[in-house]
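Q: coordinates only, no sequence provided:
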């Protein structure tokens, strides 16, 4: 599908903050995009489908919104989305952000069951959870060089990448890979001095999103911790996406963002 612009296109314009956010059709990604939209910002939203709510907000506020649609788990579409993102970047911005938020928890199965259909889902998850952030980050860093003195990459990770959980072989593995990728990226960017970007892999805590619904619908035989997640929902222990998004954006604004490359938003309660 072709990209859709609302108000002014991000490309060729100057703005205070340019923010690229993935997974913006729902959940945390949607909350982040809504809160980033403002008269001094340009938002490039990447998702499988456009968000009418984001478009309506942009029209109402005069914000600059560029919605790119496609499947990040498909290699050909990922390349197209990288190209479209580069084309949509403003000529100059005071601050440029890339938030790699899109991800999937599927398949939820025991490691010994990862074959046939399950391994196909696992391959798609690896493409979405780790290959897509790597490709988008490479495109973003190359294209943003010289356009801003302050560039930040935030990879939305998970405690699952730091603590194993039965049934989540694919999810835990991809999030652990995302953490290590972030560590390597930080080392490389730090070597560039003031020209380098600041990078963090951040666990957002347990957020009340569609992913949590998928987790609660899992087969208890494949996911022994199912009861814990059902109880978190029943007891109102899940954080609202809007609340977590506010905390993440405040975290991004910290002067020390990037000093701790593997972090957890719950460290800042």
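A: Good, I have the coordinates. Note that this is a predicted model, so its numbers are computed, not measured.
Q: going forward, measure contacts and count neighbours with C-alpha atoms only.
A: Noted.
Q: who's in contact with residue 134?
A: Under the criterion of C-alpha atoms under 8 Å, 6 or more residues apart in numbering, the neighbours of residue 134 are residue 181.
Q: list the contacts of the residue nearest the centre of the chain.
A: The chain has residue 101 as the residue nearest its centroid, 1.2 Å off, counting by C-alpha atoms, centre = their mean. Contacts were defined as C-alpha under 8 Å, 6+ apart; by that measure residue 101 touches 21, 22, 23, 28, 29, 155, 156.
Q: just the helices in this structure please.
A: 27-36, 52-61, 75-88, 117-126, 132-144, 169-190, 210-216, 226-234, 241-252 (DSSP state H).
Q: any chance of the ones you listed in CSV, with distance to residue 267 too?
A: Putting these into CSV (distance: least, C-alpha to C-alpha, whole Å) gives the following:
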stretch, distance to residue 267
helix 27-36, 18
helix 52-61, 30
helix 75-88, 32
helix 117-126, 28
helix 132-144, 24
helix 169-190, 17
helix 210-216, 22
helix 226-234, 19
helix 241-252, 11
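Q: out of those, which gets nearest to residue 96?
A: The closest of the helices of the chain to residue 96 is helix 132-144. By C-alpha to C-alpha, the value is 7.8 Å.
Q: tell me who's in contact with the nearest residue in space to residue 204 that is not next to it in sequence.
A: Counting by C-alpha to C-alpha, 6 or more residues apart in numbering, residue 204 lies nearest to residue 265, which is 5.4 Å off, once chain neighbours are set aside. Residues in contact with residue 265 (C-alpha under 8 Å, 6+ apart) are 202, 203, 204, 205, 247, 248, 251.
Q: tell me which two of those sit farthest apart.
A: It's 205 and 251 that sit farthest apart of those, by C-alpha to C-alpha, at 13.9 Å.
Q: please compare the first structure with the one that follows:
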């Protein structure tokens, strides 16, 4: 798959971590007059991402939107994309490409049997599942007349249980199944569930410091000390290589270590 296309590119969680690196490295590849639409909560983080993108490729347009993705509604996504696409002729683009990167690790201080607060579950699923599905539905409607590429940043934890990660694993499992069904139903859309592996981000720092599992805490601590933990640059490069090689079946789960 050739990523050097005139692209409408949408990415959530673009202010830091994997999302920031993914935004920069993807935009480096796009043709002139491409459009990047980036979402995150941190306005300053988004502006820094935009600055780094334009330093590498100033022939594209970058629009950033500071939104609380844990509270956002389908209507807000609709209105925000209306704003982002004002004056844009969608059919002049060669591809629409979305990366669903937004995510949180959840409460890792508790075991599964202790997670009884329904409001907390709702908040977790709103950010990690419901909002993702709403944005993706909007994406599918807006760009139905051009080739579409959908990447969901998933996790091994969504297909294999890990202690202290009941919220995170449940959210990733639900989200991945949604995208697997999407791939089954939409034969003309390419869908990739990409699992980035253990990466040096704020999320793994939380796990290292707060997980109720001593095994997980020590695993991440050892990985950092021995410098075997992955960087955002390394896992992003692998993700883009997987897309370019296009040996996966639409809807597949591909892990960094596969």
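A: Now that the structure is in, tell me what you want to look at. If you're wondering where the values come from, they're calculated on a predicted model, not measured in any experiment.
Q: about what we covered before: take the contacts of residue 101 of structure 1 and keep only those in strands.
A: Of these, the ones assigned to strands by DSSP state E are 21, 22, 155, 156.
Q: what's the counterpart of the last one in structure 2?
A: Okay, so that is residue 156 of structure 1. When structure 2 is aligned by TM-score structural alignment, the residue opposite residue 156 of structure 1 is residue 153.
Q: next one: that match from residue 53 of structure 2, what distance?
A: Relative to residue 53 of structure 2, residue 153 of structure 2 is positioned 21 Å away (C-alpha to C-alpha, to the nearest Å).
Q: before we move on, what about residue 159 of structure 2?
A: Going from residue 159 of structure 2 to residue 53 of structure 2 by C-alpha to C-alpha gives 33 Å.
Q: of the two, who's got more company?
A: Legend: neighbour count by other C-alpha atoms under 10 Å for residue 159 of structure 2 and residue 53, higher for residue 53 (23 against 14).
Q: ok, that one - contacts?
A: So residue 53 of structure 2 contacts 23, 24, 27, 28 (C-alpha under 8 Å, 6+ apart).
Q: picking up where we left off before, out of the contacts of residue 101 of structure 1, which are shared with structure 2?
A: Among these, the ones still in contact in structure 2 (both residues aligned by TM-score structural alignment, their matches' C-alpha atoms under 8 Å) are 21, 22, 23, 28, 29, 155, 156.
Q: closest to residue 113 of structure 1 out of those?
A: residue 156 (27.0 Å).
Q: surely the closest one meets residue 205?
A: No. Contact between residue 156 of structure 1 and residue 205 fails when scored by C-alpha atoms under 8 Å: they sit 10.2 Å apart.
Q: most tightly surrounded among the helices of structure 1?
A: helix 27-36 (a mean of 22; mean count of other C-alpha atoms under 10 Å).
Q: so that helix corresponds to what in structure 2?
A: Counting by TM-score structural alignment, helix 27-36 of structure 1 sits on residues 17-26 of structure 2.
Q: ok so, going back, turn the ones in strands among the contacts of residue 101 of structure 1 into JSON lines, columns for neighbour count.
A: Shown next, in JSON lines, are those (neighbours: other C-alpha atoms under 10 Å):
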{"residue": "21", "neighbour count": "24"}
{"residue": "22", "neighbour count": "28"}
{"residue": "155", "neighbour count": "28"}
{"residue": "156", "neighbour count": "25"}
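Q: can you name the residues that contact the residue mapped onto residue 189 of structure 2 from structure 1?
A: Under the alignment (TM-score structural alignment), residue 189 of structure 2 maps onto residue 197 of structure 1. Counting by C-alpha under 8 Å, 6+ apart, residue 197 of structure 1 touches 141, 150, 151, 152, 153, 186, 189, 190.
Q: for residue 248 of structure 1, same thing?
A: 204, 265.
Q: corresponding residue for it in structure 2?
A: In structure 2, residue 248 of structure 1 lands on residue 239 (TM-score structural alignment).
Q: the residue nearest to residue 70 of structure 2 when sequence neighbours are not counted and residue 175 of structure 2: what is the separation?
A: Among residues not flanking residue 70 of structure 2 along the chain, residue 127 sits closest, at 4.2 Å (C-alpha to C-alpha, 6+ apart). Taking C-alpha to C-alpha as the measure, residue 127 of structure 2 falls 11 Å from residue 175 of structure 2.
Q: quick check: residue 241 of structure 1 touching residue 24?
A: No. Residue 241 of structure 1 is beyond contact range of residue 24, at 11.7 Å (criterion: C-alpha under 8 Å).
Q: and the gap between residue 241 of structure 1 and residue 153 of structure 1?
A: 20 Å.
Q: okay, now the nearest residue to residue 4 of structure 1 once chain neighbours are set aside: neighbour count?
A: Ranked by C-alpha to C-alpha, 6+ apart and with sequence neighbours excluded, the top spatial neighbour of residue 4 of structure 1 is residue 67, at 5.2 Å. Residues lying near residue 67 of structure 1 (other C-alpha under 10 Å) number 26.
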